[in-house]
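Engineer: I need the structure of the sequence given here:
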Amino acid sequence: MEKVISLIKTDFNITFGLSSIVYSFKNKKNRWQMILIGFAFLSLIPTYFMLISGLVKIYDAYRQIGQQSMFLLNGFLASQMLVFLFGLLYVMSKYYFSNDLNQLVPLPIKPSYIVGSKFVTLMFSEYLTSLPIILPFIIIYGIKGSEGIVYWIYSLLLTLTLPALPLVLASILVMIFMRYTNVKGKKDLIRIVGAVLFLIILFFFQFKIQSIAQKALMKGDNFFFDLVRDSNLLVKKLGLAFPPSMWGSLALSNYSSIKGFLYLLLFIGIAVGGLILMLFLSEKLFYDGLIGNIEVSAAKGKGSRKVDLNKSTKEANPSIAIALKEIKMLFRTPIYLINSIGGVIIVPIILVMSTFVNGEESMEPIRLILEGKPYLITLFGIGLIIALGMLSSIGCTTFSREGKNFWIQRTLPIKVEDQIYGRVMASLIIQLMGLVVLLVSMSFITNIGLSSIFWISLLGLLGSIPMTQLGMTIDILRPLLDWDNPQVAMKQNLNVLIGMGIGILYEGGIVLLVIFLVKNNIGINLIYGLLVLIFILFSYCLFILLKKLINKQFQLL
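Structural biologist: Below is the predicted model:
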């Protein structure tokens, strides 16, 4: 037990940087960054309160039909699914790509101790994801319904255990996945392709189950009679998408009866049972998936070989060399690849899948909207491609991903212009993958013409250049270079949050401009031309700014 407690303390310090936070408060030079983080969170408060006011209206709507428990299901389902999805990424990074494993694995420590300590740390990390989502649902339900003290006790227990089961499921799936994809020489490629396919299949079944439940519910002859008779009808039917969320909702909505207590025991019991199963499986799977992550290949044959330096090396264009280096870094580090390419590829598929899986009738409203206005699908495609440039986080982590090797970039005989061209080029290559997936996905919804394909491709990629440059500007001003886990460079980097905020303002401004032009009956070709001019102008101005900033920061850092 002492070993586990010691591992948890160490992992907490590494993950949350407790020593670093204390140092930052003491160090006056870094204090402004802590203040900036505080202001960043404060700036989100008005938006958060607007969302809460919208939730109050949703609760009132459910209350009018006597299905308040469905309101709770929405909260549990949203929070637990997000914990599960983020957990897949966090678990893979935390369990298999953390630098502390080099010291932990040789020690006489059971795999279950290592996995267990990291699981506890992940639980606390996931509270940052789950609490802001679930608490408004619980508080609104409790206050508006004037619920008793037992309700609040149940709420506390459910909230504390809420991330456990999704993280357990994520941990088991990742350990099995890593164990059976640990194929010599090809494991990274297999794991990357497998991870993307796994997420797509997961979303497909999730949407399919929910679609089946909705259709079965609405086709019932006595639907409205059953709705009045059973206040938990919607929860029981739609909760099939993820049963644990249904158990949590029913525990709270029936807290005054023995039924609610039994659902509470089921919710907590399954989470505890899952944790025990995960620790048991870690003894069988963890080391088999971990050992062999670092492969060393030796040259065949005996003795030394003469190497012709002129034949083994060749001069390349500096900007292309930088772009290739960036792409290789993304592809060789699975956690980078999943975070950058995963969203770019999966998001368009999910958007289409959520509509396509519900059948032809669900796509009819979309076709009616597009009828006579084919340019709407083009504008939507352009906006989505630009948004994917923000979601990929490639620009706002491009220097942070260098880590302790950042000094190499400063000493290379490469012009600053080539640094900019290369890093932007790498981002566009990833965007090109998302573009192809988007165009293929959109073809399942509507007949997309060559003109739409041309404008989505041109304006989508052109508009992504300023998005990447904005991220690069933020990252060069405050690069996160001191990290021991590649996840930190992308998932725990404040630059990503700042980049998304500025990216939303950038794309929001473009969207508002396009809406204004469309409402004033400006020709669509003129709008396309204006967007080309705006994107080129933005790109040039940001290029000049980046050139000065990189020159300055390369001398200071």
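
Engineer: switch to C-alpha atoms for all contacts and neighbour counts from now on
Structural biologist: Fine.

Engineer: And for Ser155, the neighbour number?
Structural biologist: Per other CA atoms under 10 Å, the neighbour tally for Ser155 reads 22.

Engineer: can you give me the helices for the stretch 51-200 of the chain?
Structural biologist: Secondary structure of the stretch 51-200 of the chain (DSSP state H, counting those that start in this stretch): helices at 68-96, 101-104, 111-144, 149-161, 164-180, 187-218.

Engineer: Who are the contact partners of Ser427?
Structural biologist: For Ser427, the contact set (CA atoms under 8 Å, 6 or more residues apart in numbering) comprises 389, 394-395, 468.

Engineer: Next: Phe76.
Structural biologist: Phe76 neighbours (CA under 8 Å, 6+ apart): 134, 245-246, 248-249.

Engineer: okay if I get those residues as JSON lines plus neighbour count?
Structural biologist: Formatted as JSON lines, those follow (neighbours: other CA atoms under 10 Å):
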{"residue": "Ile134", "neighbour count": "22"}
{"residue": "Ser245", "neighbour count": "25"}
{"residue": "Met246", "neighbour count": "27"}
{"residue": "Gly248", "neighbour count": "27"}
{"residue": "Ser249", "neighbour count": "33"}
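
Engineer: Could you also give me the structure for this second sequence? I'd like to compare it with the first:
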Amino acid sequence: MSNTFTLFKIMMKQYFSWADKDDKQKTGILFFIIAMIPVTLFWFWFVNGIVSGIHPILAEANLQHLIIAFALLITGLTIILTSIPTIVTSFYFANDLESYLTLPVKAYQILIGKTLAPLITVYGATAVIMVPTLLMYGLTDGAGSVYIIFSLFTFVLFPIIPFILASILVMFLMRFANIAKNKDRTKVFAGIFSFAMVIGINVVIRLNQNPENMSSDFAQWIQKQDDLLWGTSKFLPNVYIATKAIESTYWWQNALFFILLFVVTGLFIALFMWIGQRLYFQGVQGISSGNKGKTFTSLSNKLYVRPVYWSYTLKELRTIYRTPSFFINCIVQNLFAPFFILIIMFFENNLGSITEMVDQFNEKYILLAMFGISLFVMGSNPTATSSISREGYNWFTNKYLPIDPKTIIYSKALAAWIIDWVSIAVLFILFTFLLKVPFLVIALWVVLTALASWFSVFMGIYVDLNNPRLNWSDEQQVFKSRFAPLLTLLIQAFSFGFLILATWNLPFISGLWLTTLTLLLGTGIALYIAHKIAMKTTQKRFHYLG
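Structural biologist: Reported below is the predicted structural model:
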């Protein structure tokens, strides 16, 4: 047993270690916490509006506890959907996995150790939904100390079963679905699954709900359901029990349901260990044998003569596409904002009025607004700010390749610039086909965005060169607790914010062409400075990294 706890301790230290964090990173974490305070306050205010709007309607039928039930159901489904990519990476594709397989421990011990760190991160997602909902419900309903105590206990136990269900699903797929032959595709599909589900749910909600009457309609619909709470338990077996553990008439009922929740959770943990003992090693062995059955052809038929910078760029793009954590953070996450804007605009009833307003608006201000939106999308893309960190322990190979360091940096910049245009293409569809912006404005916006994208890329690489994270064992650690994208976004906001505000307000900068020339001049100067400092930093830092 002591060896088991030692194994768990080592895994946790490797995942959450602060040993590799310098003062800059620790300061960045503190800055991020401070910056999240107003966002958290806004989220609590938003949830309070929903709870306070639904509670009186449900209270008339004594069904107010269904607010907690649906919050738990949404939390459980969110955990299942968002945990799958993390589970796949942690269980099967982590770089430190092979070192644990040789130890004299059983499969379920390694599995539990690999589960602890992702499960802790799951509590963060759980807190986003459950904490404000439970708090605002308690304040609205006038709950007492019993409610607070059992809410805390339930918060600790509830996320375990949804996470176990997602883990068992992954283990069955990795063991029996014969996906080891398509290892790269497996990673990509795991990465895009959550994004597709979230977008799909958003579309369904907007097709079936009027946003202005959503709270009222939702509450009235629930009133008509007699066995709705039992129905939710068909999706997640602990929703009903957890709801009763939090919201019951008498304290002893809360205690009994909490004991039942504790027992059911323990049974699921035992089931998880039993299934893991029988399936986990076979799934890991299937990954290592993923080349079985493939046909090998002559290597000479696959060789092409390409410029060095383009070959390295293709290598970067393939790495991002085939690694789920890189794919999610560099591509999927970058598509989130433009896709949601697109969906909201498409399903809103006032799209026609917005289009009419665009027709009546001065082209100067239309161009400035489009340029500002593009800057935000490009500045929040972590592709450039992880260009060096994505190499990990393999960075040392770049020191020995017969390639000029500047060529490597230019190739990484080109790869990040190409990925930027994936999200900009969605904005192009929004501006051109939905908002019907004039063609001339669109053409000028494309030119300005191309230059500004290069500025964002070079600044991101400069930030990553100064403070890379190379000693990671899991691809997700490249992005967790790193504030390089936020720093790049702030630099970009400071650099272009003054330019946009000045161009917007100065009376002598009028007309579309003069506005474009002003933006081109400012963007060109900013790009020149960003390129110079990125190349200078490359000369100083390239051979000292790692």
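
Engineer: so can I have a markdown table of the helices of the stretch 51-200 of structure 1 showing distance to Ile550 of structure 1?
Structural biologist: Below are the helices of the stretch 51-200 of structure 1 laid out as a markdown table (distance: least, CA to CA, whole Å):
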| stretch | distance to Ile550 of structure 1 |
| --- | --- |
| helix 68-96 | 30 |
| helix 101-104 | 34 |
| helix 111-144 | 33 |
| helix 149-161 | 45 |
| helix 164-180 | 39 |
| helix 187-218 | 33 |
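
Engineer: Looking at structure 2 now, which of the contacts of Ser427 of structure 1 still hold up?
Structural biologist: With both residues aligned by TM-score structural alignment, their matches' CA atoms under 8 Å, the contacts of those that structure 2 also has are 394-395, 468.

Engineer: Go ahead and build a PyMOL selection from the buried members of these.
Structural biologist: In PyMOL, a selection of the buried entries from the kept ones among the contacts of Ser427 of structure 1 looks like this (16 or more other CA atoms under 10 Å):
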select buried, resi 394+395+468
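
Engineer: With distance to Val416 of structure 1 and secondary structure added, can I get the kept ones among the contacts of Ser427 of structure 1 in a markdown table?
Structural biologist: As requested, those are exported to a markdown table (distance: CA to CA, whole Å; DSSP: H, G, I helix; E, B strand; the rest coil):
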| residue | distance to Val416 of structure 1 | secondary structure |
| --- | --- | --- |
| Ile394 | 18 | coil |
| Gly395 | 16 | helix |
| Thr468 | 16 | helix |
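
Engineer: What is the burial count for the equivalent of Gly148 of structure 1 over in structure 2?
Structural biologist: Alignment note (TM-score structural alignment): Gly148 of structure 1 maps to Gly144 of structure 2. Gly144 of structure 2 has 10 neighbours, counted by other CA under 10 Å.

Engineer: quick one, what contacts Gly144 of structure 2?
Structural biologist: By CA under 8 Å, 6+ apart, the contact list for Gly144 of structure 2 reads Gly138.

Engineer: can you check Leu88 of structure 1 too?
Structural biologist: Neighbour list for Leu88 of structure 1: 167, 170-171, 174 [criterion: CA under 8 Å, 6+ apart].

Engineer: Tell me which residue of structure 2 matches up with it.
Structural biologist: Checking TM-score structural alignment: Leu88 of structure 1 goes with Ile84.

Engineer: same question, Leu202 of structure 1
Structural biologist: Structural alignment (TM-score structural alignment) places Leu202 of structure 1 against Met197 in structure 2.

Engineer: what's around the closest residue to its match other than its chain neighbours, how many residues?
Structural biologist: Excluding its sequence neighbours, the residue lying closest to Met197 of structure 2 (CA to CA, 6 or more residues apart in numbering) is Leu81, at 7.6 Å. When neighbours are counted by other CA under 10 Å, Leu81 of structure 2 registers 19.

Engineer: now do Met175 of structure 1
Structural biologist: Met175 of structure 1: 26 neighbours (other CA under 10 Å).

Engineer: Repeat that for Asn222 of structure 1.
Structural biologist: Per other CA under 10 Å, the neighbour tally for Asn222 of structure 1 reads 10.
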